[in-house]
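Novice: Take this sequence and fold it.
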Amino acid sequence: MLSTDISDRRKKLLEELSVAGRENSNVVVMFHSAVAARMGLGMTEEKALDLLERLGPLTAGDIAQRAGLAPASVSGLIDRLEVKGFVRRTKGTTDRRRVVVEINYEHIAGFGRLFEGLVAGLTELYAGYSDEQLELILDFLRNATRIQRAATADLEGSA
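Specialist: Below is the predicted model:
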């Protein structure tokens, strides 16, 4: 809850931050929608691939937990990705009864180019900030992500 005693400058900054955050959220969603379409995927499928790329092979339960999806919908998601050739199911290395999902890297090899412009632009943007500023930005992003994840879990729980 905001105090009624905040300065006009802070009030303006908080309003601008809210608008900028919403604009950023919109362009991120639109970018990933465009990437997903280029890959022949739905948005959730593209984000599941991102999880697998960042974290390595995961079980269906791991994907459900990290993506905030219902376990039943993850089975269909994995089926679709497997049919399209993006992932494969394999046996766990320590527990052969356990099934893990891994990326079929041969299939996604050409799609890295879709991110080249974004990565180059962000690299240039980061170069303009000091290490201390980058630490502050990183702290903000991690905390905003934590808050967003909690809000998503609340919505999933109230469905």
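
Novice: only C-alpha atoms for contact and neighbour calcs from this point on.
Specialist: Will do.

Novice: Tell me which stretches of this protein form helices.
Specialist: Listed in chain order, the helices of the chain (DSSP state H) span 8-39, 43-55, 60-67, 71-83, 105-108, 116-127, 131-157.

Novice: and residue 99, which of those helices is closest to it?
Specialist: Taking C-alpha to C-alpha as the criterion, helix 60-67 is the member of the helices of the chain that comes nearest to residue 99, at 7.9 Å.

Novice: how many neighbours does residue 59 have?
Specialist: Neighbours of residue 59 under the rule other C-alpha atoms under 10 Å: 18.

Novice: Who are the contact partners of it?
Specialist: By C-alpha atoms under 8 Å, 6 or more residues apart in numbering, the residues touching residue 59 are 98, 99, 100, 101.

Novice: I'd like the structure of this one too, to check against the first:
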Amino acid sequence: MAKADEKPDETARSRTLRQLMEVSRVHSGVAVMFHSAVAARQGLNATEEKTLDLLQRHGPLTAKDLAELTGLAPASVTGLLDRLETKGFVHRARHPTDRRRVLVELNRDKLAELAELFEDWARDVVEACEEFSTDELRTVIRFLSVMSERGRAAAARLTG
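Specialist: Next up is the predicted model:
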């Protein structure tokens, strides 16, 4: 007899893929809500907060670089950077070797205020990872990496 969440003619793979899609939807929603809550504590929206994360991970970037990494349209990135600059999180600086280009740099002092909001979450993640073997974590890393690339491509298609 099939369980309540199973359909009688489903294969194990199709059932697992359906469950993965449902769990992914839940995880995505939770992630958006978490980042929205963190951002709101600093007067930001989730896109602004995630842009700061990109700058922290990649270092100073051009607006074009940010458009490529986020999948946002260039005009949207310009508005985004204007807001972040007004709020004191970033500043624009001349590129050191190409004076025609402008780099977006983080205000590290202002970013430190955001980092404090992630400390509890980071402890929770480390604790949760104790439930998984190193090989299982490697599989999760590979899966999330593939899904990130697919998500980035999907965002680019929607904004392009």
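
Novice: what's the TM-score here?
Specialist: The TM-score (TM-score structural alignment, normalised by the length of the first structure) is 0.89; 152 aligned residues with a C-alpha RMSD of 1.5 Å.

Novice: follow-up on the earlier one: got JSON lines for the helices of the first structure, with mean neighbour count too?
Specialist: As requested, the helices of the first structure are arranged in JSON lines below (neighbours: other C-alpha atoms under 10 Å):
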{"stretch": "helix 8-39", "mean neighbour count": "13"}
{"stretch": "helix 43-55", "mean neighbour count": "16"}
{"stretch": "helix 60-67", "mean neighbour count": "17"}
{"stretch": "helix 71-83", "mean neighbour count": "16"}
{"stretch": "helix 105-108", "mean neighbour count": "12"}
{"stretch": "helix 116-127", "mean neighbour count": "11"}
{"stretch": "helix 131-157", "mean neighbour count": "12"}
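
Novice: Minimum distance to residue 91 of the first structure: which of the ones you listed has it?
Specialist: Comparing those against residue 91 of the first structure with C-alpha to C-alpha, the closest turns out to be helix 60-67 (12.3 Å).

Novice: now that closest one, how far from the chain's geometric center?
Specialist: Mean C-alpha position of helix 60-67 of the first structure versus that of the full chain (C-alpha atoms, centre = their mean, to the nearest Å) differs by 13 Å.

Novice: what span of the second structure lines up against that helix?
Specialist: Alignment note (TM-score structural alignment): helix 60-67 of the first structure is matched to residues 63-70 of the second structure.

Novice: Not counting that stretch itself, show me its contacts.
Specialist: For stretch 63-70 of the second structure, contacts defined as C-alpha under 8 Å, 6+ apart pick out 51, 54, 72-74, 77-78, 81, 102-104, 152, 155-156.

Novice: rerun at 10 Å
Specialist: Counting by C-alpha atoms under 10 Å, 6 or more residues apart in numbering, the neighbours of stretch 63-70 of the second structure from elsewhere in the structure are 47, 50-51, 54-55, 58, 60-62, 71-78, 80-81, 92, 101-104, 149, 151-153, 155-156.

Novice: Equivalent analysis for stretch 81-90 of the first structure, please.
Specialist: With C-alpha under 10 Å, 6+ apart as the test, stretch 81-90 of the first structure has contacts from 39-42, 45-46, 48-49, 52, 57-60, 76, 78-80, 96-108.

Novice: contacting residues for the residue sitting nearest the centre point of the first structure?
Specialist: In the first structure, the C-alpha nearest the mean C-alpha coordinate belongs to residue 47, at 5.7 Å (C-alpha atoms, centre = their mean). With contacts defined as C-alpha under 10 Å, 6+ apart, the neighbours of residue 47 of the first structure are 32, 33, 36, 41, 53, 67.

Novice: OK, contacts around the closest residue to the fifth one other than its chain neighbours?
Specialist: By that I understand residue 53 of the first structure. Excluding its sequence neighbours, the residue lying closest to residue 53 of the first structure (C-alpha to C-alpha, 6 or more residues apart in numbering) is residue 103, at 7.1 Å. In this structure, residue 103 of the first structure makes contact with 48-53, 56-58, 81-82, 85-89, judged by C-alpha under 10 Å, 6+ apart.
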